[in-house]
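Enquirer: missing the sequence, but the structure's below:
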């Protein structure tokens, strides 16, 4: 089996709400309604777009994240859904759909890599598409079937990703440390306190995801 992660933008539902923010939406379709997990400090624009698109039946809130049960399924309210191209190219979609940074992320599987190429060609005629990754799936973890690195790693903002990559490359996590947060902040053109905030947020997200996998 072959897997590809596609980033799709342009006329995709919920992309405007996540554009320019760290907000992330995960969607599980149930035909009559959708189950959404909305996280990463989602703003009111996200809630407003969901309400306007399909209505909100119920919401469970925990801190800056919440779970939404919608009144209706999103698919009938959108034209030329990406999903309509799956059957034509004999591909499979693995939920949830993810929306972040103004785009929709789809994990698509096929028995033949040529089918993934056909799917890409079809949607690329209608949307702006980037292939994030493509690989052959040879093993399946019983506890986490079809788990990929992309589904295990949380979404970081551009600044958070920049901060933690810079820290790693400069030896901040080496023993002894090869640099300081003051030096790293100067390198990125920001003050020490701002750099440390980006770094700690990135560390918190990554560690949280790791601990969840260890105990999941």
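Expert: Nice, thanks for sending it over. Quantities reported herein were computed from a predicted structural model and do not represent experimental measurements.

Enquirer: C-alpha only now, for contacts and for neighbours.
Expert: Will do.

Enquirer: Could you pull out the strands in this structure for me?
Expert: 2-9, 24-29, 34-39, 56-62, 65-70, 92-100, 103-110, 128-136 (DSSP state E).

Enquirer: Please convert those to a markdown table, extending it with mean neighbour count and distance to residue 150.
Expert: Formatted as a markdown table, the strands of the chain follow (neighbours: other C-alpha atoms under 10 Å; distance: least, C-alpha to C-alpha, whole Å):
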| stretch | mean neighbour count | distance to residue 150 |
| --- | --- | --- |
| strand 2-9 | 21 | 8 |
| strand 24-29 | 20 | 14 |
| strand 34-39 | 20 | 17 |
| strand 56-62 | 12 | 24 |
| strand 65-70 | 19 | 20 |
| strand 92-100 | 18 | 11 |
| strand 103-110 | 22 | 9 |
| strand 128-136 | 14 | 9 |
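
Enquirer: Switch these over to TSV; also include distance to residue 168.
Expert: Formatted as TSV, the strands of the chain follow (distance: least, C-alpha to C-alpha, whole Å):
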stretch	distance to residue 168
strand 2-9	26
strand 24-29	25
strand 34-39	26
strand 56-62	32
strand 65-70	29
strand 92-100	25
strand 103-110	27
strand 128-136	23
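
Enquirer: I'd say residue 111 and residue 2 touch.
Expert: Yes. Between residue 111 and residue 2 there is a contact at 6.1 Å, judged by C-alpha atoms under 8 Å.

Enquirer: thought residue 29 was touching residue 68?
Expert: No. Using C-alpha under 8 Å, residue 29 is not in contact with residue 68, being 12.0 Å away.

Enquirer: here comes the other one, which I'd like you to weigh against the first:
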């Protein structure tokens, strides 16, 4: 059994919405509609793309995060979807489907390495594709589910990830601290209060996820 993560370029509405690199969309397909999680700094622009492409039935927001139920399934509004490639090569996608930096990010499971290779070649004949990772999986057991660290960790917005990573790299979490929030803000090009907001949001999400797994 094999698992791979592909970044697939395209011209779909969600690829266009995330092309600036400041927003991330995660999609769970329900056939008649989609459930979307949107995080980032350009949510209004992304909402316009979603509303134009499939419509918005309901949505709720919490700071930088937004949960959306669409009016229709994205697959009903075009042919730029990955499922037809997966079906042709006996491969499966492990949700959610992710959109970031103008590409869809697909986590794929295949029982045979040849199927995975054929899938890559088929998709690459129509779209630009890069491989983020590939690994062989041992026979799954009940106590070792098919989960990556991405599936276990909370979803941070691109800006939250940038600020948190910068803080970690510069020693913000060391004892004693080796940097300040003002220096972190300058490094990522935002105001100090903005950096502190993103850092607090990231810390809370990570702490909540850790407590839930204890």
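Expert: Arrived safely, thanks for sending. Given the structure is predicted, the values throughout are model-derived calculations rather than measurements.

Enquirer: May I have the TM-score of the superposed chains?
Expert: Remark: TM-score between the superposed chains equals 0.79 [TM-score structural alignment, normalised by the length of structure 2]; 212 aligned residues with a C-alpha RMSD of 3.3 Å.

Enquirer: got any residues that touch both of residue 29 and residue 68 of structure 1?
Expert: With contacts taken as C-alpha atoms under 8 Å, 6 or more residues apart in numbering, residue 29 of structure 1 and residue 68 have residue 35 as neighbours in common.

Enquirer: Which positions within stretch 70-81 of structure 1 qualify as buried?
Expert: Residues of stretch 70-81 of structure 1 classed as buried: 70, 71, 72, 73, 74, 75, 81 (neighbour count, 16 or more other C-alpha atoms under 10 Å).

Enquirer: and the closest residue to residue 146 of structure 1 other than its chain neighbours, how far is that from residue 105 of structure 1?
Expert: Among residues not flanking residue 146 of structure 1 along the chain, residue 140 sits closest, at 5.7 Å (C-alpha to C-alpha, 6 or more residues apart in numbering). The gap separating residue 140 of structure 1 from residue 105 of structure 1 is 21 Å, by C-alpha to C-alpha, to the nearest Å.

Enquirer: I'd like a version of the buried residues of stretch 70-81 of structure 1 in a markdown table, one that adds distance to residue 64 of structure 1 as further columns.
Expert: Output for the buried residues of stretch 70-81 of structure 1, formatted as a markdown table (distance: C-alpha to C-alpha, whole Å):
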| residue | distance to residue 64 of structure 1 |
| --- | --- |
| 70 | 19 |
| 71 | 22 |
| 72 | 24 |
| 73 | 24 |
| 74 | 23 |
| 75 | 27 |
| 81 | 30 |
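
Enquirer: can you tell me which residues contact residue 78 of structure 2?
Expert: Counted by C-alpha under 8 Å, 6+ apart, residue 78 of structure 2 has zero contacts.

Enquirer: and it, what pairs with it in structure 1?
Expert: Under the alignment (TM-score structural alignment), residue 78 of structure 2 maps onto residue 78 of structure 1.

Enquirer: List the contacts of the longest helix along structure 2.
Expert: Once structure 2 is assigned using DSSP state H, the helix that runs over the most residues is helix 192-213. Contact with helix 192-213 of structure 2 is made by 152-156, 159-161, 163-164, 181-182, 184-186, as judged by C-alpha under 8 Å, 6+ apart.

Enquirer: Could you do stretch 90-108 of structure 2 as well?
Expert: With C-alpha under 8 Å, 6+ apart as the criterion, stretch 90-108 of structure 2 contacts 3-10, 14-28, 83, 86, 109-111, 115-116, 119.

Enquirer: let's see 7 Å
Expert: 3-10, 14-16, 18-21, 23-28, 86, 109-110, 115 (C-alpha atoms under 7 Å, 6 or more residues apart in numbering).

Enquirer: try stretch 33-40 of structure 1
Expert: Identification of contacts with stretch 33-40 of structure 1 by C-alpha under 7 Å, 6+ apart yields 22-29, 64-73.

Enquirer: Check stretch 177-186 of structure 1 too.
Expert: 167, 170, 171, 172, 191, 192, 195, 196.

Enquirer: mind redoing it with 8 Å?
Expert: 166, 167, 170, 171, 172, 191, 192, 194, 195, 196.

Enquirer: Show me what counts as buried in that stretch.
Expert: Using 16+ other C-alpha under 10 Å as the test for burial, stretch 177-186 of structure 1 gives 179, 181, 183, 184, 185.

Enquirer: In contact with the residue lying farthest from the centre of structure 2, which residues?
Expert: Most distant from the centre of structure 2: residue 176, at 33.5 Å, with distances by C-alpha atoms, centre = their mean. Contact analysis of residue 176 of structure 2 by C-alpha under 8 Å, 6+ apart lists nothing.

Enquirer: What distance do you get for residue 84 of structure 2 to residue 123 of structure 2?
Expert: 10 Å.

Enquirer: scratch that, residue 102 of structure 2
Expert: Distance of residue 102 of structure 2 to residue 123 of structure 2, computed by C-alpha to C-alpha: 16 Å.

Enquirer: Neighbour count for the two, which is higher?
Expert: Taking other C-alpha atoms under 10 Å, residue 102 of structure 2 and residue 123 do not tie; residue 102 has more neighbours (23 against 18).

Enquirer: Excluding covalently adjacent residues, which one is nearest to the more buried one?
Expert: residue 19 (3.7 Å).

Enquirer: and if you look at residue 26 of structure 1?
Expert: residue 98 (4.6 Å).
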